[in-house]
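A.B. asks: What follows is a predicted structure for the sequence shown.
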Amino acid sequence: MGWRQPIIGVTTTVIPRKDGFFGQMARRASELGARLVLFHPNEIKFDQGIGYGYEWTGLAAKVWRKSEVPLPDVIYENVFVHLVMQGMVRSLRHAARVRGIPVFNPLIAGKAAMTPWIADCTSCGVQVPVTRRILRVQTLDEMLRRFGVIYVKPSGGYGGRGVYRLRAQQDKIFIQCDRFYERGPLRLTVTRPEFARFAQRHFLRIPHIAQERIPLIKYHGGQIDFRVVIQRNRNGVWELVGIVPKIAAPDGVVTNLVAGGSRMRLAQLQTLLRAEGMEIDAHALERVAMNIGRLLMKRYPKLGILGYDLGIDERGQVWFIELNPKPARRLLFPEMQRRAGELAVDFALYLAEPKAL
């Protein structure tokens, strides 16, 4: 059989009309002698050995053209998180595994399992908040007695949806949530019996975790955390894509943009905080991200993209908040998005090589 260009398959439910991120990826693939094809997850026909996807025509046409192609050599699974959680790509992952086609990013453990792994990493250089699975209402009572203020999160959540801050006030509990389902923000003060009923309804039906509050630095009354994105390159080595500070609204619960937060250039925030006598050690953030990436790579060899939310307290200590194997690209600044696309192609070709795994 003669040589053919490697095919990088990208699974997505949204086929773009214009250039954008996927167009940048397609050009990078072409530069490296490969083809990039966008597939809906249902359009890769493993049993037939073909797929129906879209290729970037480039040049003057600048459109995505549908075509029939052989099965891809590697798949970048890029379906929205909520659709993945509904099982959309389960059969695709299984079929690819049976045929030896590498798929990244892999599914990884949720917050409840991930946090203790990182807490046990003595070389990672990061502080991890006390975290407990919520198996009963008494868990919340115990955490509130110990810390006074705690955060509650769905173990498989995203976008700041359903993240609560709970504050104990004598015989009352103050409940705050910036994205309370699709109803917007929630601010509620309840008695302890009312809280028990609230917790039964909202925290015990699906897996949730409770965490101590992290003493994050603030700017204009909004707590700050940092999205740190790293990706693996053509040699399988982690590289920093970018660090993006996120700032919550004053007294906000989360920093997510969709929940009222805002972003800022790192250099700009460093200048503003320096005027207030605070320093941001960007190298410490990068170092922690790389250390955790190397740790997780041992468990998940096909892991190629990680987006962390890390915090810094007033002592300069770096805290782990959470990580996401599918960090939102829209949070990144343009030059970071370009680099993210290049590295996604580079790592795909690394995986496609027989020596990779």
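C.D. replies: Arrived safely, thanks for sending. Since the structure is predicted, the reported quantities are computational estimates derived from the model, not experimental observations. Numbering: from 1, shown residues only.
A.B. asks: Going by C-alpha atoms from here, please, whenever you check contacts or count neighbours.
C.D. replies: OK.
A.B. asks: As a check, name the ranges of all helices in the protein.
C.D. replies: 20-31, 81-85, 90-98, 111-119, 137-147, 192-202, 266-274, 282-299, 334-352 (DSSP state H).
A.B. asks: Now those helices in JSON lines, please, with extra columns for mean neighbour count and distance to residue 47.
C.D. replies: Converted to JSON lines, the helices of the chain look like this (neighbours: other C-alpha atoms under 10 Å; distance: least, C-alpha to C-alpha, whole Å):
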{"stretch": "helix 20-31", "mean neighbour count": "19", "distance to residue 47": "26"}
{"stretch": "helix 81-85", "mean neighbour count": "13", "distance to residue 47": "22"}
{"stretch": "helix 90-98", "mean neighbour count": "15", "distance to residue 47": "9"}
{"stretch": "helix 111-119", "mean neighbour count": "17", "distance to residue 47": "35"}
{"stretch": "helix 137-147", "mean neighbour count": "15", "distance to residue 47": "49"}
{"stretch": "helix 192-202", "mean neighbour count": "14", "distance to residue 47": "42"}
{"stretch": "helix 266-274", "mean neighbour count": "15", "distance to residue 47": "48"}
{"stretch": "helix 282-299", "mean neighbour count": "17", "distance to residue 47": "30"}
{"stretch": "helix 334-352", "mean neighbour count": "21", "distance to residue 47": "20"}
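A.B. asks: Second structure for comparison follows:
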Amino acid sequence: MQPQYVGILLNDSTYRGIPNGKTGTESMENYQEAAEMYGLIPCFFRIQDLSLETCTAAGYIRTTSGYSLTELPIPRVIHNRAIYRDKQAHQLIDRLLSWGIFIYNSSTRYGKDTVHLMLEEDPVIRPALPQTVRANAASIRSMLEQHGDLILKPCRGSVGLGIMRLRRDKFHDHFTYSRSSPSAKGWRTVRLSRGNLPLLLRKRIRALPFLAQQRIPLAEYAGRPYDIRVTVQRGLRGVWEVSGMFAKTSPPRTFVSNIAQGGSAYPVREIFCRSLPGMPPDLLIERTAHFAIQTARSLSKHMPYAADFGMDVAVTSEGLLYFIEANGRDQRYGFREAGMEEVWKETYRKPMGFARYLLDSGIWPAY
């Protein structure tokens, strides 16, 4: 019987670290164990390692003596973990898809404005969206007047880079920002005259597209606001499932909960029990999971070949749920930071189970 390969498409930096075991937050061992569960052999390569002329891929495969560079036919199923900004890479992926090769998560980066517009079309999800507009001086002043507390975020970006906060009290406005990133140490807050937009903010929104978004009043744990990261993936059955979730708290003096910015990760049940004592934690977890799956289904109607989301969900002190953002390349390591080792491994098992589903069924599942 011929071996069945699953391709793992990586960025350059992760790929280069494979021989020395220095692959950052990506665990090659987890991929290996998960693939073996489903009778698959993982092959790790980059987009430039694929040849359309010879229909081959040159990638790393683990042998008894370590990882070895091997040339093999392009696998029928490829799990994309890379981010591509150049047109040529996307054209190559489109060619492979047209040949009938399954590349799930073929695009891992969507603009926050694009995602928001997709979800606004869904009448079920729409009430759970914070009011969001394209940021300019006029829209920021109008939104601040209306809501009193805003998050300003780049349309494209990750791990909280470039994000700012503008809030209003009875006498002043307060602007929170960071010049050094990713680092919680660089955060500062300055007091402003009401309606006076700081120069740094104006420069940033002129240089790049930004969103101005109503800030949801998050529930707090030990005096720190938190949100919930929910990993939603397709697995062996081909349907959307929640692999796990954890709570992310903001560091002192900041408002961002990204772990790369100094946020902390905790098991979600523990946080719900301590921060929302009047609400059954299991019911909150169930509601959060249901909401995340609904959101993934809604997004997958617009995102062909999506199979993996890291969903950030806001929870208020009243137990209301709001959508914050969806990441097409979930970093996964937050589960390990939260001490949830088995769930961390499950976030690798699900994509390998989905590879098996695609190989066996030969069809892409419904939404």
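C.D. replies: Structure's in. What do you need? All figures in this text were calculated on a predicted structure; none of them were measured in a lab.
A.B. asks: In TSV, list the helices of the first structure along with distance to residue 54 of the first structure.
C.D. replies: What follows is the helices of the first structure, written out as TSV (distance: least, C-alpha to C-alpha, whole Å):
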stretch	distance to residue 54 of the first structure
helix 20-31	11
helix 81-85	21
helix 90-98	18
helix 111-119	35
helix 137-147	49
helix 192-202	41
helix 266-274	36
helix 282-299	31
helix 334-352	16
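A.B. asks: Which stretch among those approaches residue 183 of the first structure most closely?
C.D. replies: Ranking those by proximity to residue 183 of the first structure (C-alpha to C-alpha) places helix 192-202 first, at 14.1 Å.
A.B. asks: which other helices and strands contact that closest one?
C.D. replies: Judged by 3 or more C-alpha pairs under 8 Å, 6 or more residues apart in numbering; DSSP states H and E, the packing partners of helix 192-202 of the first structure are helix 137-147, strand 172-177.
A.B. asks: Please render those as JSON lines that adds distance to residue 262 of the first structure to the earlier fields.
C.D. replies: Formatted as JSON lines, these follow (distance: least, C-alpha to C-alpha, whole Å):
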{"stretch": "helix 137-147", "distance to residue 262 of the first structure": "28"}
{"stretch": "strand 172-177", "distance to residue 262 of the first structure": "17"}
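A.B. asks: Figure out which of these is closest to residue 41 of the first structure.
C.D. replies: strand 172-177 (33.9 Å).
A.B. asks: what do we get in the first structure for residue 45 of the second structure?
C.D. replies: Aligned counterpart of residue 45 of the second structure in the first structure: residue 39 (TM-score structural alignment).
A.B. asks: Please tell me how far that match sits from residue 10 of the first structure.
C.D. replies: 6 Å (C-alpha to C-alpha, to the nearest Å).
A.B. asks: Next: residue 281 of the first structure.
C.D. replies: Counting by C-alpha to C-alpha - residue 281 of the first structure and residue 10 of the first structure are separated by 35 Å.
A.B. asks: ok, these two, which is more surrounded?
C.D. replies: residue 10 (27 against 13; other C-alpha atoms under 10 Å).
A.B. asks: Tell me which residue of the second structure matches up with the more buried one.
C.D. replies: So, by TM-score structural alignment, residue 10 of the first structure is matched to residue 8.
A.B. asks: isn't that match right up against residue 47?
C.D. replies: No - in this structure, residue 8 of the second structure is not within contact of residue 47 by C-alpha atoms under 8 Å, at 10.1 Å.
A.B. asks: what residues do those two have in common as contacts?
C.D. replies: Common neighbours of residue 8 of the second structure and residue 47 are not found (criterion: C-alpha atoms under 8 Å, 6 or more residues apart in numbering).
A.B. asks: ok, residue 179 of the second structure - how many residues close by?
C.D. replies: Neighbour number of residue 179 of the second structure under other C-alpha under 10 Å is 13.
A.B. asks: what sits against it?
C.D. replies: 186-187.
A.B. asks: Also residue 205 of the first structure?
C.D. replies: With C-alpha under 8 Å, 6+ apart, residue 205 of the first structure has no contacts at all.
A.B. asks: how much space between whatever residue of the second structure lines up with it and residue 343 of the second structure?
C.D. replies: Under the alignment (TM-score structural alignment), residue 205 of the first structure maps onto residue 207 of the second structure. According to C-alpha to C-alpha, residue 207 of the second structure stands 40 Å off from residue 343 of the second structure.
A.B. asks: What does residue 77 of the second structure correspond to in the first structure?
C.D. replies: Under TM-score structural alignment, residue 77 of the second structure pairs with residue 74 in the first structure.
A.B. asks: What's the local residue count around residue 184 of the first structure?
C.D. replies: 11.
A.B. asks: Grab the nearest non-local neighbour of it.
C.D. replies: Nearest non-adjacent residue to residue 184 of the first structure, counting by C-alpha to C-alpha, 6 or more residues apart in numbering: residue 178, 6.4 Å away.
A.B. asks: list the contacts for the one you found?
C.D. replies: Contacts of residue 178 of the first structure by C-alpha under 8 Å, 6+ apart are 160-164, 184-186, 252-254, 259-260.
A.B. asks: Neighbour-wise, give me the winner out of those.
C.D. replies: residue 254 (27 neighbours).
A.B. asks: Can you name the residues that contact the counterpart of that residue in the second structure?
C.D. replies: Using TM-score structural alignment to pair residues, one finds that residue 254 of the first structure aligns to residue 256 in the second structure. Applying C-alpha under 8 Å, 6+ apart, we find residue 256 of the second structure in contact with 160, 249-250, 263.
A.B. asks: Looking at the first structure, which of the residues you listed hold up?
C.D. replies: Compared against the first structure with both residues aligned by TM-score structural alignment, their matches' C-alpha atoms under 8 Å, the contacts of residue 256 of the second structure retain 160, 250, 263.
A.B. asks: Quick one: map residue 32 of the second structure onto the first structure.
C.D. replies: Residue 32 of the second structure maps onto residue 26 in the first structure, by TM-score structural alignment.
A.B. asks: Would you confirm that its match contacts residue 36?
C.D. replies: Yes - counting by C-alpha under 8 Å, residue 26 of the first structure does reach residue 36; the two are 5.2 Å apart.
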